[in-house]
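Engineer: What follows is a predicted protein model with its sequence.
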Amino acid sequence: MNLKQRFSFIFSCLFSVLLATVTLTVYVLFAHFRQDEFAALMTEKAQTTAKLLIEVKEIDYKMQKIIDSNSINKLYNENTQIYNEDYKLIYNSNDTLTVNLTKADLNQIKTKHRIFKKTDPYDILGLYYTYDHKHYYVVVSAEDTYDNSKLNYLKYLLLGAFIIGTTTVWVLSFRLSKRALKPLDNFRQKIQEITDSNLKIRLSEAKREDEINALANSFNQMMDRIDNAYDRQKEFTGNASHELRTPVARIAAQIENLLHRNGLDADTRANLASVFDDTFQLSEIISSLVAIADINSREHHSSFAKLRLDELIYSTVADLSKIYPDFKLKFEIENNTGNETDLEISGDETLLKIALINLFKNAYLYSDDHSLECLIRQENKEIELLITNSGEPPLVEDTATLFTTFYRGSNVKYIAGSGIGLGIVKRVLEYHRSTINYQIIDKNTNQVQVIFPLRNSNS
């Protein structure tokens, strides 16, 4: 669950709980109010009946029944009963709806002077009435159907309001949060476009002063500092690599001249040969650093040209054969379209040749028989390059680690190297929007897969 969903969910839940509390409170308070109002009506009825029947001598029981039955304020299933102080029923307005009260109930009325209780289906009100030093118990019972219908109406009204209100808030909260946090989605998309070769991207800043705009401003300031630091690092790497290149080349040339002199003893010649190999390896590391600096200094692909991948491989193999005379390659091309332009890619010839040299050199050095196979084939809008050799595979859990700069696998044995070659290959291919993968296709059989986009599909 992302930030927008969490914010909307928490806000909607809080609103739902608050609305439920308010609606429930309204219902309970209204129910108590209607109950008190109904009890007041019953109290008024009890007092009126008692006064007419007890205090007015002209009204007897029969006349009081007529008055009760014809009252305009008559309650539903109403019944009024009067007991004397000896707990004897002296008046009952409706003989068919008699509510039987025990002596304990009447004593409770005497103690509290007024009681009200709800039973099924009647509400009962008891009143302790005193007149002319005589005590009476007046009991009124009735069904509150009118008020119950109001409560049911209010219940369904509040329930409908709760459902509509919560549904509206849930929908609006998710939509509004999505709209309010849309700048963060734009920021995320912009940030995903930032790479080490493209540090000039900045987040757009709005005119309004809010937290999102402050975040964009702070991020842009951070990117300015990173860009400046990265530029200084690239400048230092490039300058240092170029400055080291010349003296190392001179040292290698001088050692090579010494090795061609006559009269050197075997130990001296062996030591000079070892120093020459170390110097040559150092020269390769410096050349690799120069290549990395060259990649880092390029911010666009304007230097890309139309290249044929097969011709580039032929040129690379020819250069390697001069250094390693026993280099053997089986080269095949699968092109079912019959169109030679399908092997064309866009790229920088110098950088791609450095990458191919490193790939073929590694395949040669780590091969059991110093031979390898190379296959080019077109797949949809991509060109796939497969380089296969036989040899001990490296022991790594994540094969992507092999393309980490200065990392060397477990199968290096006595093979000299710096571990920087495959790192340069990865950087060059990423610069050309290409991918590289290593896989073990069989026992002691290694394969490197490089996928290039076709020239007409490369932007």
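Structural biologist: Looks like it came in fine.
Engineer: Going by C-alpha atoms from here, please, whenever you check contacts or count neighbours.
Structural biologist: OK.
Engineer: What's the first helix or strand after the helix or strand containing Phe276?
Structural biologist: Assigned by DSSP states H and E, Phe276 belongs to helix 266-296. Per DSSP H and E, the first helix or strand lying C-terminal to helix 266-296 is strand 305-308.
Engineer: Show me which positions of the helix or strand that that next one is followed by end up buried.
Structural biologist: Once strand 305-308 ends, the next helix or strand along the chain (criterion: DSSP H and E) is helix 309-323. The neighbour-count check on helix 309-323 (16 or more other C-alpha atoms under 10 Å) flags Leu309, Asp310, Ile313, Thr316, Val317, Leu320 as buried.
Engineer: quick one: the helices in the stretch 101-250 of the chain?
Structural biologist: All helices of the stretch 101-250 of the chain, identified by DSSP state H, counting those that start in this stretch, fall at 103-112, 145-180, 182-192, 211-259.
Engineer: Nearest to Val138, out of those?
Structural biologist: For the helices of the stretch 101-250 of the chain, the distance to Val138 is smallest for helix 103-112, at 9.0 Å, taking C-alpha to C-alpha.
Engineer: what's that closest one packed up against?
Structural biologist: strand 123-131, strand 134-143 (3 or more C-alpha pairs under 8 Å, 6 or more residues apart in numbering; DSSP states H and E).
Engineer: take a look at this one as well, against the first:
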Amino acid sequence: MKIRTKISLLFIFLSVIILFAFASLIYLSAKRDREVQFFARLKKEAVTKANLFFDANVNAQTLQRIYKNNRQTISEVEVAIYDSSFHLIYHDASELDFVKETKEMMHTVFQRGEVQMQKNNWDIIGIKYRYKGKQYLVTAAAYDQFGFIKLQTLFESSVAFFVLSAIMIYIIAYFFALHILDPIRAMTDKAKQISGSNLDLRLVSGPDKDELTELADTFNQMLNRLENSFDAQKSFVSNISHELRTPLAAIVAELELSTSKERSLTEYKSAVENALNDAKKMVRLSNSLLDFAKASYDPTEISFRSIRIDELMLDACLLIQKSHPDYKIDIHFEEDFEDDEQISVNANEYLLKTAFVNIMENGCKFSADKQVLVSIFFEKSGILISFQDHGIGISEKDLEKLFTPFYRGENKMHSEGNGIGLSLTKRIVELHGGSITVKSVKSQGSTFTISLPYHHES
């Protein structure tokens, strides 16, 4: 069921309930007013006729003749008078007797003083009447033809008005829902046009700051993120293809060259070594891509625990010196720490170690002395780690794109690489709630500073 149908049905349902309650209230009020007014008339007629019978001494035949004459033109009130022994003293038309008084009924009237009832749409009232110290019972009954006709007319008019109002309300609600949902329909039509090939399309948001405008803005923001993600993915795949194509082409060329004719053992060994070096490049690239993918996970899917920075830094140094014995890394604590909390961060050990290794390897690789100084500071908000080298430095132009994946600046002439290390490091640091900055002077060296928040036990 479409929303406009739901809105229309809900609107008419609520309106019908309100109309029904209002019409019912009017009808019941009219019915109650008719009863009150008619019973008051019956009581007045009963007292008047009793006064005529007792006080004015109007004989029974005269009263009965008046009653019979009036019945031919109007709904006359039928009156009966009984004594305290329930004997009939007077009756307007005993041969008709619509009331059919019983002893139980008359006994109730004497007990209560006044009784109102209905029988076959006839309204009946019974009252006690005192005359010269004696108690009498007077009953009056009549059919309120005019009142019932008015009620029937009111009922029929209410039903007709109710049905017509329900139809009109449904029509108005349907077109009102169409008008309200026009922006949503336009947004739906526009969204159907958006695909992977035209992610630059956006929904039109109106000038009003309502919920639909907020929805369109939110959807457009999501499209912005998707477009950026698609562009980054395309660039990522393109760069990977380029990085893989070069070593693969070199391996193929070396192997084809070695098989084109008979070679000496030395030449074969040289070809295998060249192919092996290219294969190692591919392995390093694959490992970097895997680490980059891990750092791109949802933080909720990565395991974190409390880790001491000093222990993690020592592990990273041992890992570097194992593969590069000539690299020198000095670790210096600018001040003493008092407890484990001051030296601990909430981190993923593998990823954070990878970030430290990348920075320290870069510092050593581009420095003539193959040395990096690591300084650790303790601040109120967290731990600052500075990595300083005296290498070739980074130009201002390269600083702007330093953390862009696969970007390699002027330093590519000094050492091999794939341009993933620093972008991976930045992503890992941000994943841990930290930040990374760099200062560098050409031919004088670079200083990378990482800020990490403390880990506090909950």
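Structural biologist: Happy to help now that I have it. Owing to the predicted nature of the structure, the values given are computational and were not obtained by experimental measurement.
Engineer: Can you name the residues that contact Leu319 of structure 2?
Structural biologist: Shown in contact with Leu319 of structure 2 (C-alpha atoms under 8 Å, 6 or more residues apart in numbering): Val357.
Engineer: which bit of structure 1 covers the host helix or strand of it?
Structural biologist: Using DSSP H and E, Leu319 of structure 2 sits in helix 309-323. The aligned range for helix 309-323 of structure 2 in structure 1 is empty, by TM-score structural alignment.
Engineer: Tell me the helix or strand right after that helix.
Structural biologist: Taking DSSP H and E, what comes next after helix 309-323 of structure 2 is strand 328-333.
Engineer: what sits up against that following strand?
Structural biologist: So strand 328-333 of structure 2 is contacted by Cys317, Gln321, Met360, Cys364, Lys370, Gln371, Val372, Leu373, Val374, Ser375, Ile376, Phe377 (C-alpha under 8 Å, 6+ apart).
Engineer: Touching, Lys134 of structure 1 and Glu85? I think so.
Structural biologist: Yes: if you go by C-alpha atoms under 8 Å, Lys134 of structure 1 and Glu85 touch, sitting 7.1 Å apart.
Engineer: And those two? Which one has more around it.
Structural biologist: Legend: neighbour count by other C-alpha atoms under 10 Å for Lys134 of structure 1 and Glu85, higher for Glu85 (16 against 9).
Engineer: That one and Leu106 of structure 1: what is the separation?
Structural biologist: To Leu106 of structure 1, Glu85 of structure 1 is 9 Å away according to C-alpha to C-alpha, to the nearest Å.
Engineer: And Ile82 of structure 1, by the same measure?
Structural biologist: 11 Å.
Engineer: same thing with Phe187 of structure 1?
Structural biologist: 79 Å.
Engineer: And those two? Which one has more around it.
Structural biologist: Neighbour count, other C-alpha under 10 Å: between Phe187 of structure 1 and Leu106, Leu106 has more, with 21 against 17.
Engineer: Apart from its chain neighbours, what residue comes closest to that one?
Structural biologist: Tyr137 (6.9 Å; C-alpha to C-alpha, 6 or more residues apart in numbering).
Engineer: Can you give me every residue that contacts the one you found?
Structural biologist: Ile82, Tyr83, Asn84, Glu85, Tyr87, Leu106, Ile109, Lys110, Gly126, Leu127, Tyr128, Tyr129.
Engineer: can you count the residues close to Leu290 of structure 2?
Structural biologist: 12.
Engineer: which position in structure 1 aligns with it?
Structural biologist: Going residue by residue (TM-score structural alignment), Leu290 of structure 2 aligns to a gap.
Engineer: Could you grab the helix/strand/coil label for Leu290 of structure 2?
Structural biologist: Assigned with DSSP: H, G, I helix; E, B strand; the rest coil, Leu290 of structure 2 falls in the helix class.
Engineer: what's near enough to touch it?
Structural biologist: Neighbours of Leu290 of structure 2 in contact, by C-alpha under 8 Å, 6+ apart: none.
Engineer: Now name the helix or strand holding the closest residue in space to Phe331 of structure 1 that isn't next to it in sequence.
Structural biologist: With sequence-adjacent residues excluded and distances taken as C-alpha to C-alpha, 6+ apart, Phe331 of structure 1 is closest to Cys374, at 4.8 Å. Following DSSP H and E, one finds Cys374 of structure 1 within strand 371-379.
Engineer: Where in structure 2 does that strand align, residue-wise?
Structural biologist: Under TM-score structural alignment, there's no match for strand 371-379 of structure 1.
Engineer: Which secondary structure elements does that strand sit against?
Structural biologist: strand 328-334, helix 349-365, strand 382-390.
Engineer: tally of neighbours for Gly196 of structure 2?
Structural biologist: Applying other C-alpha under 10 Å, we find 9 residues neighbouring Gly196 of structure 2.
Engineer: What of the one 10 residues further on?
Structural biologist: Residue crowding around Gly206 of structure 2 was assessed by other C-alpha under 10 Å; the count is 13.
Engineer: repeat for Phe452 of structure 1
Structural biologist: 25.
Engineer: separation between it and Ala240 of structure 1?
Structural biologist: Distance, Phe452 of structure 1 to Ala240 of structure 1, by C-alpha to C-alpha: 32 Å.
Engineer: Tell me the one among the contacts of Tyr137 of structure 1 nearest to Asn152 of structure 1.
Structural biologist: Nearest to Asn152 of structure 1 among those, with distances taken as C-alpha to C-alpha, is Gly126, at 26.7 Å.
Engineer: ok now do the residue lying closest to that closest one once chain neighbours are set aside, which residues does it touch?
Structural biologist: Closest residue in space to Gly126 of structure 1, ignoring its immediate chain neighbours: Val139 at 4.5 Å, by C-alpha to C-alpha, 6+ apart. Listed by C-alpha under 8 Å, 6+ apart, the contact set of Val139 of structure 1 reads Ala46, Thr80, Gln81, Ile82, Ile124, Leu125, Gly126, Leu127.
Engineer: and the first one, what pairs with it in structure 2?
Structural biologist: So that's Ala46 of structure 1. Match for Ala46 of structure 1 (TM-score structural alignment): Ala46.
Engineer: I'd guessed that match sits against Tyr129; true?
Structural biologist: No: contact criterion C-alpha under 8 Å: Ala46 of structure 2 and Tyr129 do not qualify, at 9.4 Å.
Engineer: which residues do those two both contact?
Structural biologist: Joint contacts of Ala46 of structure 2 and Tyr129 (C-alpha under 8 Å, 6+ apart) are Val138.
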